[in-house]
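Novice: turn this into a model:
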Amino acid sequence: MEASRILIGVVGKTNVGKSTFFAAATETVVEIANRPFVTIKANVGVSYVRKRCVHVSLGLPKCDARNSICMEGERFIPVKMMDVAGLVPGAHEGRGLGNRFLDDLRQADVLLLVVDASGATDPEGVPVKPGSYDPVEEVREILVEIDEWMYSIVSRDWSKFARTVDTSGVLNVPGAIAQRLSGLSIRKQHVVEALEVTGLSDKKLSSWTSDELRNFMATLRRIAKPIVIVANKVDVPIAEENVGRLREAYPDYPVVPASAAAELLLRRLSKKGVIKYIPGDSSYTVIDESALDEKSRRLLAIVDRVLEKWGSTGVQQAINKAVFDVLDHIVVYPVEDPNKFTDKEGRILPDALLVPRGTTVRELAYMIHTDLGRTFLYAINAKTKQRIGESYVLQDDDVVKIVAAAK
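Specialist: Predicted coordinates:
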């Protein structure tokens, strides 16, 4: 069963905890025997969204997770995560590792913008005294870099492109723009929405001013590359005030308080069997007191304060926010036997698939396999045992059997 193709990009300056966040998010507590994404580049790993497994609501004693993990009734479904090179001012002009950062950014579906909520890194990523730099300004600078980069891509030969579209009588203008920007993983529906928001739908491309083009691309970025702000380092006291300021300054962006260092410690201690911890939980249990040295005890005391104040380390919450809320995906479970909720081998609910909200059952069939979509006849809602047609819109936690014609 094919795993989700969602790619989360982790972006930010250097020294804000971006790499720590990536390490924490991709530190697997339990290995999957048949791990998805076998070929992983050095800066790409596997992370997971967390959701209550449907086997619990169905009253089943367990599931046999195959493409994912089930831990105490919590299903962890894999997504790709990319740690993008650190940003510095002028990155869109190639300064620092700007070119590498921007090339990687093309592929991402959603961005986790990690900022130092303690204000302890300057614009160049140099460590300074906590409170010395404003994380609100840090977010603004990064957004400017991304927007200017996207503008620089589309503005090259824009006049020539615009005249060609206007004079050729192309009716599908959004399609033409999407094709021009296909390297940015921008789809036609993104362009349509951006044209409507900016009020440029009925205006000839060749008549757009540079300000209109810049505004269009900034709007398109917000639509096609949505952002979750991760307010990192909330283990530092001064960060609490800055979390509130970030939320006030950027009301259109989700802001998730986080301590990537706390999450990384919890996951590594869990992997060693020292503590029991499920990513995203508000607490943990020490299993082996003798394995905790003095340094680990001091660090766990800091973790305890984070969990007490914020309810979690924020790492799992940021991933869930990006996939479930911002990208608006749901989870569905395809099965072969709608009565036993099993596949051909008798495994209970082996696969949990992430799909965009609004996906039809026929579209799901195509996602699973092209032939299954092509020969689709109908499906069965395993929860209700009702037959459903190809236009049925899948709901979160649906369990479905797809019936196709024999070849």
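Novice: drop to CA atoms for contacts and neighbour counts, all remaining ones
Specialist: OK.
Novice: separation between the nearest residue to Asp116 once chain neighbours are set aside and Asp396?
Specialist: In this structure, Asp116 finds its nearest non-sequential neighbour in Val16, 4.8 Å apart by C-alpha to C-alpha, 6 or more residues apart in numbering. Val16 sits 35 Å away from Asp396, going by C-alpha to C-alpha, to the nearest Å.
Novice: okay, these two: which has more neighbours?
Specialist: With neighbours defined as other C-alpha atoms under 10 Å, Val16 and Asp396 compare such that Val16 has more, 27 against 15.
Novice: contact partners for the more buried one?
Specialist: If you count contacts by C-alpha atoms under 8 Å, 6 or more residues apart in numbering, Val16 has them with Val114, Val115, Asp116, Thr121, Gly125, Asn232.
Novice: one more, for comparison:
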Amino acid sequence: MITLALAGKPNCGKSTFFKAATLADVEIANYPFTTIDANNGVAYVRSPCPCRELGLDCGNCHDGFRFINVGLIDVAGLVPDAHKGKGLGNQFLDNLRSADAIIQVVDASGGTDAEGNPVDPGSHDPKEDIRFLRFEMAMWVAGIIEKHLPRLARAAQGKEAALVDLLAEGLAGLSMTAEDIRSALAETDVDLFTADGDALCRFADALIAINKPMVTVANKADLAFEELLASFPPEVVRTTAAAELALRGAASAGVISYLPGDPDFTVKPGVTLTPQQEKGLSMIRAVMQRFKGTGVQEAVNRAVFSLLDMIVVYPVEDETHFTDGKNRILPDAFLMKRGSTPRDLAYRVHTDIGKGFLYAVDARTKMRVKDSTELKSGDIIRIVSTAK
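Specialist: Sure, this is the predicted structure:
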């Protein structure tokens, strides 16, 4: 399963974002280090389900949208000099080892200082928080590399390819590969045999960007001054996790109809709102109109589909009825790396099916496709294999 990590300083709204995205029961409070141990939960990416265009009712989607699970980790807050062990730094950085991508949560209201302590709104520049996370992570990885590099360099005997392989073994716990290392070396032109501290930091920064890509969210956007909000780069997602949490709670209680990622909601027929509910929902609606939603689902989707470049593919056993062996319509939706082939999909379904792969059929066209064909998002594929 793809794993995303929520990162940021304490008290920036990570736990609220986590609870809104997963509906998990976590502690939320207005003081630093509310999260001591990492919270693990399941969030979902949202993708159009093909059943509607096929005139079918798959029973696995919601109003034509499929929600596919991904892992989500809410890790301890990060403070400046975390790589030196300050705050819960070492614990935080260790919790990032298994993450495929990072959602960096920033307090867009400027109402918390660099260590997460409450201050007057707007008195802290949240753009500083964007910069320091990347720096801390780079320093952390650079420290690991620097510790082991002399020994690895001696073992490599002057051969860069050997050093890359040895370093990849040493960084395997961070899920960093030799390909990641080669890409970072090509981008920075660093010579690991002669690199000083500054060069290792540049290399580590490039390696982090490749292996742990980040999407930044400006949380508490509804509380931010307009000019401060406008100063964020356009790729930063404006979010209000508190509004998303309230909407999901109201939907679970049967008060409103709302799907994560919708730009609006509707009050269910026959529901009479209290004055407090009506006021609260009206305020949330105004925020959603301003930002075209709460931004929470957009952030998760962007991490998976843009940063990790994933697509959604539907394997079936019967291409005529789009069903599996139990006559269930489009029962499975797999997240696959863009560029994946039918053979890759076969292995994803089951190793034995991959080993016995014969050919694949595009269920829409009923035509065979080559095992080297690049799959597209929304493809419905029948795998023919010698395996049962």
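Novice: re earlier: which strand or helix spans the residue nearest to Asp116 of the first structure?
Specialist: Following DSSP states H and E, one finds Val16 of the first structure outside all helices and strands.
Novice: likewise the one 4 residues further on?
Specialist: Thr20 of the first structure is part of helix 18-25, with elements assigned from DSSP H and E.
Novice: which helices and strands sit right next to that helix?
Specialist: strand 7-11, strand 74-83, helix 260-271, helix 315-320 (3 or more C-alpha pairs under 8 Å, 6 or more residues apart in numbering; DSSP states H and E).
Novice: what stretch of the second structure does the last one fall on?
Specialist: Using TM-score structural alignment, the residues of the second structure aligned to helix 315-320 of the first structure are 296-301.
Novice: ranking the helices and strands packed on helix 18-25 of the first structure by burial, who's on top?
Specialist: strand 7-11 (a mean of 25; mean count of other C-alpha atoms under 10 Å).
Novice: quick one: contacts for the counterpart of Phe17 of the second structure in the first structure?
Specialist: By TM-score structural alignment, Phe17 of the second structure lines up with Phe21 in the first structure. When contacts are counted by C-alpha under 8 Å, 6+ apart, Phe21 of the first structure is found next to Ala260, Ala261, Leu264, Val315.
Novice: how about a cut-off of 10 Å?
Specialist: Phe21 of the first structure sits next to 10, 27, 83, 112, 114, 230, 232, 258-264, 314-315 when contact means C-alpha atoms under 10 Å, 6 or more residues apart in numbering.
Novice: any idea how far it is from Glu193 of the first structure?
Specialist: To Glu193 of the first structure, Phe21 of the first structure is 32 Å away according to C-alpha to C-alpha.
Novice: same question for Ile8 of the first structure.
Specialist: 22 Å.
Novice: what of Ser155 of the first structure?
Specialist: Distance, Ser155 of the first structure to Glu193 of the first structure, using C-alpha to C-alpha: 20 Å.
Novice: please, which helix or strand holds Ile381 of the second structure?
Specialist: For Ile381 of the second structure, the enclosing helix or strand under DSSP H and E is strand 380-385.
Novice: now do that strand: distance to the chain's middle.
Specialist: Here the centre of strand 380-385 of the second structure is set off from its chain's centre by 29 Å, with C-alpha atoms, centre = their mean, to the nearest Å.
Novice: what's the answer for stretch 228-247 of the first structure, then?
Specialist: On C-alpha atoms, centre = their mean, the centre of stretch 228-247 of the first structure falls 20 Å from the chain's centre.
Novice: before we move on, what about stretch 91-105 of the first structure?
Specialist: Distance, centroid of stretch 91-105 of the first structure to centroid of chain: 21 Å (C-alpha atoms, centre = their mean).
Novice: can you pull out the helices in the stretch 151-300 of the first structure?
Specialist: Under the criterion DSSP state H, counting those that start in this stretch, the stretch 151-300 of the first structure contains helices at 158-168, 173-180, 188-198, 210-224, 239-249, 260-271, 294-310.
Novice: pull out the buried residues from the fifth one.
Specialist: So the one you mean is helix 239-249 of the first structure. Neighbour-count burial for helix 239-249 of the first structure flags Ala239, Glu240, Asn242, Val243, Leu246, Arg247 (criterion: 16 or more other C-alpha atoms under 10 Å).
Novice: which ones are touching the fourth one?
Specialist: For Val243 of the first structure, the set of contacting residues under the criterion of C-alpha under 10 Å, 6+ apart consists of 117-118, 135-136, 229-232, 234, 249, 255-258.
Novice: at 8 Å what do you get?
Specialist: Ala117, Ala231, Val255, Pro257.
Novice: what is the burial count for Arg305 of the first structure?
Specialist: With other C-alpha under 10 Å as criterion, Arg305 of the first structure counts 13.
Novice: do you know how far the residue lying closest to it once chain neighbours are set aside is from Ala291 of the first structure?
Specialist: Nearest residue to Arg305 of the first structure in three dimensions, chain neighbours excluded: Asp235, at 7.5 Å (C-alpha to C-alpha, 6+ apart). As judged by C-alpha to C-alpha, Asp235 of the first structure and Ala291 of the first structure stand 24 Å apart.
Novice: cool, and Ala178 of the first structure?
Specialist: According to C-alpha to C-alpha, Ala178 of the first structure stands 56 Å off from Ala291 of the first structure.
Novice: compare these two and say which is more crowded by neighbours.
Specialist: Remark: of Ala178 of the first structure and Ala291, Ala178 carries more neighbours, 20 against 14, as counted by other C-alpha under 10 Å.
Novice: so who does the more buried one touch?
Specialist: By C-alpha under 8 Å, 6+ apart, Ala178 of the first structure lies in contact with Ile186, Arg187, Lys188, Val191.
Novice: for the residues you listed, which one is nearest Ile287 of the first structure?
Specialist: Proximity of the contacts of Ala178 of the first structure to Ile287 of the first structure (C-alpha to C-alpha) peaks at Ile186, which lies at 47.7 Å.
Novice: what's the match for Met176 of the second structure in the first structure?
Specialist: Applying TM-score structural alignment, one finds that Met176 of the second structure aligns to Ile186 in the first structure.
Novice: how many neighbours does that match have?
Specialist: Count around Ile186 of the first structure with other C-alpha under 10 Å applied: 22.
Novice: what of Gly261 of the second structure?
Specialist: Quick note: Gly261 of the second structure (other C-alpha under 10 Å) scores 19 neighbours.
Novice: which residue in the first structure lines up with it?
Specialist: Under the alignment (TM-score structural alignment), Gly261 of the second structure pairs with Gly280 of the first structure.
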